[in-house]
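Engineer: Build me a model from this:
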Amino acid sequence: MFSSDGYAFPETYYLGSRRARDVVYRVLSAACEDGDLSIEEAIDAVEDIFRRNASDLYKLNVANGSIHQKTMIADSTIASSCVEQDVLFVRIVWNDASGQHRCRVVPAGRFYEIARNKGVGLTFASMGMTSFCDGPADGTNLTGVGEIRLMPDMSTLLRLPWSTREEMVIADMQIRPGEAWEYCPRYVLRKVTKVLLDEFNVTMKAGFENEFYLRRKLVR
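Structural biologist: Have a look, this model is predicted:
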């Protein structure tokens, strides 16, 4: 039975599900090519993993079917006006020190006219929040005094499949124009990956952990 391992925010559920579909497809395709499964058995396995087992276990009364949404990836040629795209809001997203996804929601018009190039302000305290309360943790020395800029990385901009009138973009944190803030998670990740590559010739990779058992019925 499938689980996305999503936590707290819908983005994690979506990405986990998207990745799991790719993994299951590759595994079952290989099983069919090797003669371990027939196509009909592979289709049954997909139904069991993603729908039927959960429906039977939890006694869910759901109809068959799925929702197909095409994610719209933006590029540098995106128009400054969002009227044609029917976008109302843009979520400017970052991860705090506790691993929580957080965002500033900006009206689409303001985002494309101003925030796209100049970013939005964010208090230092936002990186000191704990996972259980909206207040900086003791000892962080991150307070409500002082501000950094969330600078959108436009290469990450996309239309949200689950909320099609909103877009989301990941942001870098800058203390001054062009200068990364030392607590910016993306800046720290770039530094660490560079050290691993330059000093140890190690490339860091990350992904979702997809686990499932594939069993074949021997008694019919």
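
Engineer: from here on, contacts and neighbour counts on C-alpha atoms
Structural biologist: Will do.

Engineer: Next, L15: secondary structure please.
Structural biologist: Following DSSP: H, G, I helix; E, B strand; the rest coil, we place L15 in the helix state.

Engineer: ok, it - how many residues close by?
Structural biologist: L15 sits with 15 neighbouring residues when counted by other CA atoms under 10 Å.

Engineer: This protein: strands as residue ranges?
Structural biologist: Secondary structure of the chain (DSSP state E): strands located at 89-95, 101-107, 120-123, 147-152, 158-160, 163-176, 179-180.

Engineer: how about R176, what does it touch?
Structural biologist: 148-149 (CA atoms under 8 Å, 6 or more residues apart in numbering).

Engineer: Could you check how far it is from L150?
Structural biologist: 11 Å (CA to CA, to the nearest Å).

Engineer: coming back round to it: any idea which of the strands of the chain gets closest to R215?
Structural biologist: strand 158-160 (35.4 Å; CA to CA).

Engineer: helices and strands around that closest one, which ones?
Structural biologist: Counting contacts by 3 or more CA pairs under 8 Å, 6 or more residues apart in numbering; DSSP states H and E, strand 158-160 packs against strand 163-176.

Engineer: Helices of this structure, residue ranges please.
Structural biologist: Under the criterion DSSP state H, the chain contains helices at 10-33, 39-47, 53-57, 108-110, 116-118, 185-200.

Engineer: another one to check against the first:
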Amino acid sequence: MLPATAGHAIDAANGRVLGTGPALANTSAAAVKSKTPVIAHAEEYARLKKAGVAFVRVLWCDTVNLVRTKVIPLRRFFEDRLSTQGIRDQQCLAAMPVTGDEVLAGSPSGDLILMPDMSTLCIMPYYPSHASVFCFMYLPNGQPFACDTRALVARVLTRAKQEFDLTFNMGFELEFTLFMRNATTGAREPLDKALYAENSALDPSTSEVLDDMVMMLEAQGIAVEAYHKESAPGQYEIVLKYKEALAALDDLVRARTTLRHVAKAHGLECSFIPKPFSGEAGNSNHCHISESTSSDDDVDSGVASDSGHVVISQEAQHFMAGVLHRLMPLTALLAPSYVSYERLVPQMWSGAFTVWGHGNKEAAVRAGDNNFEVKTLDGTANPHLALAGVLAAGLDGLRQRLVLPPPLQDDPATLTQAQRNAIHCQSLPSSLLMALTHLKGDALLADVLGPRLLNTFLRVKEGECKQIDVMHGAERYELFVRRY
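Structural biologist: Okay, here's the model as predicted:
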């Protein structure tokens, strides 16, 4: 079973919503006889009212990773039973390009029901009169909406549990750039030009911004392990602690939104644009993944070998091999924007080659003590969609018992082409169109995404490429800093 919304159970086998009416199972006979209105989630309603919450934002992350929302007055959300019956919207919202709200030819059409997942209800501490909640998406007839990426990753996680008894934890490194405006010219400039982990970057005014970001994250139950200055001008990193996979992905969406709001409150601009400055390190959202079973500790864990590196379990090797095997098509999901490929270049710590290593910053996949890291993910990716693809590829590696090649500890860019060929090392796609071509040719990912979502994603991304390709560099830069 997939995660159930309150008053609804979701049947993963046939994709139907069960019990699609109001959640009245606990209605007392006295209440029915007196026709007293029954409010589902009454305790949550009372808690939010007491806290001064007046509105609920129903959130979803669209195909191009824009977080969209419908804002509902608190009273209406609970008393009119929208918390159990959902909010109507339009299917075409899943197929809007990053360039603007344009309905592309062949986009899905018709009504859509946004069904709140009440387990994700959370007060927004940086705007405490609002709470937010994620949703699952359905058609009016109760069928799941094919372009619901959050439901997609939930299905993949369910399959992993049913087929392999596997559950996953994830943690993320959020790299972002803080911009200020020049007081004289109004031009956008990086907040500083400090180097990696340079203490001088954390003066009181900058530390106050980052401290506020961390406190706002922690107030939403998003645990932070550390923050520090990154290498590029104005670039910082906040590391999110491991959590169960779906919750971690939701946290990543909330964290990106939180950081942008907090920066704005301080008169700054926060952007996850993959390559803010030519010749400098880019922004990524490195994803750390660990596996476990109901009877074992982390599958990835092991003991140190004579080399000092952890010996990775056989099962984890198969999983990592599956990810590496499909990294070319996966790149379209992990780095899905026109500007993503400005970051994925050799010798810039981006992991621009299909190799893995122990701590090798030039490898796309890195092995840690009890997890592995996918470096390709950036801030323009819908995380639910991207990690659904990664998990599906890894599970297929387990299914097929794929063999993980030896680790590479050298910089792949320093090898000859013959040396790279010998270890099956490829350069990642150099453009989004090239990555989309690889995605089109991958039968497994086509099956996992399904024809409706795959075709929608391809249509939107190919349309974006045509529109963005004719933009001037400054116009393109402005678009992506503003959107992401």
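
Engineer: who touches Y112 of the first structure in this structure?
Structural biologist: The neighbours of Y112 of the first structure, taking CA under 8 Å, 6+ apart as the test, are 80-82.

Engineer: Counting neighbours, which of those end up buried?
Structural biologist: Neighbour-count burial (16 or more other CA atoms under 10 Å) applied to the contacts of Y112 of the first structure gives no buried members.

Engineer: coming back round to it: quick one, which of the helices of the first structure is nearest to L214 of the first structure?
Structural biologist: Short answer: helix 39-47, nearest of the helices of the first structure by CA to CA, at 7.6 Å.

Engineer: Including distance to K191 of the first structure, could the strands of the first structure go into a markdown table?
Structural biologist: Conversion of the strands of the first structure to a markdown table gives the following (distance: least, CA to CA, whole Å):
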| stretch | distance to K191 of the first structure |
| --- | --- |
| strand 89-95 | 17 |
| strand 101-107 | 21 |
| strand 120-123 | 22 |
| strand 147-152 | 18 |
| strand 158-160 | 26 |
| strand 163-176 | 14 |
| strand 179-180 | 11 |
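
Engineer: To S17 of the first structure, which of those strands lies closest?
Structural biologist: The nearest among the strands of the first structure, by CA to CA, is strand 158-160 at 14.6 Å.

Engineer: against the second structure, where does the closest one fall?
Structural biologist: The aligned range for strand 158-160 of the first structure in the second structure is 122-124, by TM-score structural alignment.

Engineer: what's the answer for stretch 187-195 of the first structure, then?
Structural biologist: Counting by TM-score structural alignment, stretch 187-195 of the first structure corresponds to residues 151-159.

Engineer: how close does the matching stretch sit to the first structure?
Structural biologist: Stretch 151-159 of the second structure, aligned to the first structure and superposed, deviates on average by 1.7 Å (mean CA distance after the TM-score superposition for the first structure).

Engineer: The strands of the first structure: which one's closest to Y187 of the first structure?
Structural biologist: strand 179-180 (6.6 Å).

Engineer: In the first structure, what range does the lengthiest helix in the second structure match?
Structural biologist: The helix that spans the most residues within the second structure, counting by DSSP H, is helix 245-265. Using TM-score structural alignment, helix 245-265 of the second structure lines up with nothing in the first structure.

Engineer: What angle do strand 130-138 and that helix make with each other?
Structural biologist: Helix 245-265 of the second structure and strand 130-138 are oriented at 140 degrees to each other (axes from the mean of the first three to the mean of the last three CA atoms, to 10 degrees).

Engineer: Which neighbouring elements make contact with helix 245-265 of the second structure?
Structural biologist: strand 166-181, helix 204-218, strand 269-271, helix 383-400.

Engineer: Mind putting these into a markdown table with mean neighbour count and distance to V253 of the second structure?
Structural biologist: Output for these, formatted as a markdown table (neighbours: other CA atoms under 10 Å; distance: least, CA to CA, whole Å):
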| stretch | mean neighbour count | distance to V253 of the second structure |
| --- | --- | --- |
| strand 166-181 | 23 | 11 |
| helix 204-218 | 17 | 11 |
| strand 269-271 | 24 | 14 |
| helix 383-400 | 24 | 8 |
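
Engineer: Out of those, flag the one nearest Q314 of the second structure.
Structural biologist: That would be helix 383-400 among those, by CA to CA, at 9.4 Å.

Engineer: Where does the closest one end up in the first structure?
Structural biologist: Taking TM-score structural alignment, helix 383-400 of the second structure hits no residues over in the first structure.

Engineer: Can you state the residues of the first structure onto which the next helix or strand after that helix aligns?
Structural biologist: Using DSSP states H and E, the helix or strand that follows helix 383-400 of the second structure in sequence is helix 417-422. Per the alignment by TM-score structural alignment, helix 417-422 of the second structure matches no residues in the first structure.
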